[in-house]
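# what's the 3D shape of this:
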Amino acid sequence: MISSRTCAATEKKGYRYCADDILCAHYALKAAPNAHSLLDLGSGIGTIGLAWLAQQPRGTAKVTMLEAQDVSVSLCRRTLRMCQVQDEVELRHADLRDQDSSSLGKFDVVTANPPYLSRNAGNLPDNSQKAYCRHELRGGVAEFCAVAKDAMAPGAVFCMVFTTDASLPDVLQALQQYSFAVQRRVDVLFRGNLKSVAVVCSLERGCTRPAVDTLNVQEEDGAWSSDYISLCAEMGL
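Take a look at the predicted model:
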């Protein structure tokens, strides 16, 4: 059980949702507009799943969240109560590496914003939320791909956003290893620099070289771009 004092400390120093979460939910919606079920792997405080659910007619869709961190699970449960969506969201407190593939079920969409630094890359943050969000302490892209593949219904899509601190060739190799075909790729720019990459994948044969789109999120002066503002407005933010 996580105390209110621990949660309060985490809120001040821990993980906050970011543009990558919003983009992951957005591209999931665009890739599968008729989806009724979503699985979010490593769901953290629940941003991706809740942003996706908010765009669905009430009572027509279900979200399953899988998260291992005690603090994140506690904060997410509080959010679910405040938003009164407990009946529409199943929050599983578990390590994705320990999941029996048959226990999760099948989903129309699977999403993930996995950690991007190896266990030994630099110093671990003192805050546990930041450490697990950034470092592959419970597995990396390959582990996320393995679970995603087993949880996808026929015709489902897998949407993933990862920062460019991760090696793009390594990520693409992991996707290929688990038979994913990249259907869409978006390079995400902040202040003119490539910061993140979003991919939409399927288990069906796709483009060998999908078109690469570009989204500029933040201008050189730090202001949000008009494209990102429009995207957020479309998401109700």
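
# contacts, neighbours, all on C-alpha from now
Fine.

# So for stretch 104-124, first residue to last residue, what's the gap.
Distance across stretch 104-124, first residue to last, is 31 Å (CA to CA, to the nearest Å).

# What residues sit buried inside that stretch?
Under the neighbour-count criterion of 16 or more other CA atoms under 10 Å, stretch 104-124 has 104, 106-117, 119 buried.

# how close does E136 get to Y15?
15 Å.

# which residues in this protein form strands?
37-41, 62-67, 89-93, 107-112, 152-163, 181-190, 193-202, 212-218 (DSSP state E).

# Following up with a second sequence; could you model it the same way so I can compare the two?
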Amino acid sequence: MDDCIRMRRSAFPRGLSQSKTGHRFSVDSLLLASFARIRRKDRLGLDLGAGCGVVGLALLLLHPDQNLRITGLDIDPEMARHASINAERLGLQQHFNILNEDVSSYRTSNKTPYDFVSCNPPWRDPASGRLSPGPDKARARAELDAGLDAFASAASRALGARGRFFLLHTPDRLEAVLASCRAHGLAPKRLRLVHGHAETPARALLLEAVRGGAPGLVAEPPLLLYQGPEPNAPHTEAALAFCPFLGCNRAAMKE
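Prediction:
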């Protein structure tokens, strides 16, 4: 590995190629990658709605010794272009590839099922309020092309028996998330709520579901990101231990 690639990896997620005016990844993507429990036997992963590739690339950096192969899927060709650039810049192009496809119609061509699927899907109902300006921002944040059910369905089709599905969504959609997973044979097994700090309601939920798994959901202790409500409050020790990428410059992402 040359020094340039080593430096880019150590600075991750700073320096990623992404849209300057459109949708940009947020801290949620890093939390999802850190939440995913990758088993020692896992080799193949799929990231649905991959954007600039941050979740899949973070997983590869978190598990450098597992020889993982991760496929990213995104409907936006510009996002797919950024993901390819990022994989090459990090020297991970042999382990990460991106497909410019629609989640709703995706059918894996792999003879071997995926061991895990991750997704941070659009979370807003388009009818619930004003859409973000610009088509790429609107598509990334609102269910314009594919809703929660389409992501769960795609994950179920891609996974093998006992394969893991890792999802980040908003707490107000918890009932819909659980119902959609169960409808597609994905048994919710592990739930963790993410709070900005101790005095605020949860801002995100992290869920692990198992294809063909038995019922039984464990609610883990909540994750508090910051030590207080101040704009520049430091991260909690628990948050930094959970997600090592949080120590990077906050300017690299939109929180």
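
# For the two chains, what TM-score is obtained?
Aligned and superposed, the two chains score 0.86 in TM-score terms (TM-score structural alignment, normalised by the length of the first structure); 226 aligned residues with a CA RMSD of 2.3 Å.

# What is the nearest of the buried residues of stretch 104-124 of the first structure to T163 of the first structure?
Y116 (6.6 Å; CA to CA).

# Once you drop chain neighbours, what's closest to the closest one?
In space, Y116 of the first structure comes closest to A166 once its chain neighbours are excluded; the distance is 4.9 Å by CA to CA, 6 or more residues apart in numbering.

# so the one you found sits right up against L117, yeah?
Yes - shown here, A166 of the first structure and L117 form a contact pair, counting by CA atoms under 8 Å, at 6.4 Å.

# which residues of the first structure fall in helices?
Here the first structure has its helices, by DSSP state H, at 4-13, 19-31, 47-53, 70-83, 101-104, 128-134, 141-151, 168-177, 226-234.

# Out of those, the one nearest R205 of the first structure is which?
Taking those one by one with CA to CA, helix 168-177 is closest: 11.2 Å.

# so how much does that closest one differ from the second structure once superposed?
Compared with the second structure after fitting, helix 168-177 of the first structure deviates on average by 1.1 Å (mean CA distance after the TM-score superposition for the first structure).

# In the second structure, which residue range corresponds to that helix?
Using TM-score structural alignment, helix 168-177 of the first structure corresponds to residues 174-183 of the second structure.

# Now do the same contact list for the counterpart of M152 of the first structure in the second structure.
Residue pairing (TM-score structural alignment): M152 of the first structure is matched to L159 of the second structure. By CA atoms under 8 Å, 6 or more residues apart in numbering, the contact set of L159 of the second structure is 113-117, 211.

# what do you get if the cut-off is 10 Å, keeping everything else the same?
Contacts for L159 of the second structure (CA atoms under 10 Å, 6 or more residues apart in numbering) come out as 44-46, 108, 112-117, 165, 186, 210-212.

# Closest to Q66 of the second structure out of the residues you listed?
Using CA to CA, the contacts of L159 of the second structure come closest to Q66 of the second structure at L44, 10.2 Å.

# and the gap between the equivalent of the closest one over in the first structure and Y27 of the first structure?
Using TM-score structural alignment, the equivalent of L44 of the second structure in the first structure is S37. Per CA to CA, S37 of the first structure is found 15 Å from Y27 of the first structure.

# Please report the distance of the match of M152 of the first structure from T112 of the second structure.
Distance from L159 of the second structure to T112 of the second structure, by CA to CA: 9 Å.

# Return every residue with contacts to both of the two.
By CA under 10 Å, 6+ apart, the residues touching both L159 of the second structure and T112 are L44.

# Serialize the strands of the first structure to a markdown table and add fields for distance to T10 of the first structure.
Shown next, in a markdown table, are the strands of the first structure (distance: least, CA to CA, whole Å):
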| stretch | distance to T10 of the first structure |
| --- | --- |
| strand 37-41 | 21 |
| strand 62-67 | 16 |
| strand 89-93 | 18 |
| strand 107-112 | 22 |
| strand 152-163 | 23 |
| strand 181-190 | 26 |
| strand 193-202 | 25 |
| strand 212-218 | 27 |
